[in-house]
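[1] How does the following fold in three dimensions:
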Amino acid sequence: MGNETPAMTVWVVYARPHQAWRRQVDLPAGATVAQALAASGFTQAFPDVDPWQAGVGVFGRRVQPGHSLSGGDRVEIYRALVFDPMESRRRRAAHRARKSPGARPPRTPKAPR
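    All right, here's what the predicted structure looks like:
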């Protein structure tokens, strides 16, 4: 019966274009996201990647380095977007409109009054 802090397990993940990197890390209760990143060895595995540039989150919600973790959390290191999602959607919609017969022409924006 010592003064041991109960341990918790979290995952640290980083999705690359063709492969996912993930590490299971055992930390003391109350550990932070920054401590999880340090314990995972992420900076050694990817010395040219700043995890805070594109953001870090827990289960899809962006968090700060001091965010406290709970057992079973998944710390996600995000990558910068390669394309603009809205522009990609517009291109797909225009492509579908060209392919389907009898499709309406694209709408033109209204002129200012």
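[2] make it CA atoms for all contacts and neighbour counts henceforth
    Fine.
[3] List of residues touching stretch 12-32?
    For stretch 12-32, the external contacting residues (CA atoms under 8 Å, 6 or more residues apart in numbering) are 5-11, 36-37, 39-40, 65-71, 74-79.
[4] Check the residues you listed for burial and list the buried ones.
    The neighbour count (16 or more other CA atoms under 10 Å) marks 8-11, 36-37, 39-40, 67, 69-71, 74-79 as buried among the contacts of stretch 12-32.
[5] In helices, which of those appear?
    Ala36, Leu37, Ala39, Ser40 (DSSP state H).
[6] Could you also give me the structure for this second sequence? I'd like to compare it with the first:
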Amino acid sequence: MLLSNVPNKLTVSKTLLHLSVIYAPKAREVHETKLLLNVPCTVLQALQQSGLLLRYPEIDNLDVLIGVWGHKAKLDQYLRDHDRVEIYRPLRVDPKVARRERFVRQGSRGAGLFIKTRVGAKAGY
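    Have a look, this model is predicted:
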């Protein structure tokens, strides 16, 4: 038996990818699936192997964005070892509107930049 034919730690890691697929169907609810796939692997193959497309049919929609480590990715993009595929939900509220409503609820005293104010300064400055 030749030693070159025996799989070792280095050859196995070069032929398999350690991936994780992340999806958050709701706020504060995150599903992470760890995968071990063969080397030429695309984003689409990782999504199919994760089982999340079957569990959450709303993902199988053209409106859903996919990313790898926070960067937008195409379905035919090849993955590297230890990549994290992220499935993004569409926005339900315009971020500007949400911020404005939050500011109205919290007021100028409890809103981010305006917590610390100078004595006698106007609200919001």
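[7] thinking again about what came up before, narrow the contacts of stretch 12-32 of structure 1 to those in strands?
    Members of the contacts of stretch 12-32 of structure 1 lying in strands (criterion: DSSP state E): Ala7, Met8, Thr9, Val10, Trp11, Arg74, Val75, Glu76, Ile77.
[8] And the fifth one, what's its match in structure 2?
    If I follow you right, that is Trp11 of structure 1. Using TM-score structural alignment, the equivalent of Trp11 of structure 1 in structure 2 is Ser20.
[9] Relative to Arg102 of structure 2, how far out is its match?
    Look at Ser20 of structure 2 and Arg102 of structure 2: by CA to CA, to the nearest Å, they are 34 Å apart.
[10] Likewise for Ala73 of structure 2?
    As judged by CA to CA, Ala73 of structure 2 and Arg102 of structure 2 stand 32 Å apart.
[11] neighbour count winner among the two?
    Using other CA atoms under 10 Å, the more surrounded residue of Ala73 of structure 2 and Arg102 is Ala73, with 17 against 13.
[12] Trace the more buried one over to structure 1, please.
    So, by TM-score structural alignment, Ala73 of structure 2 is matched to Val63.
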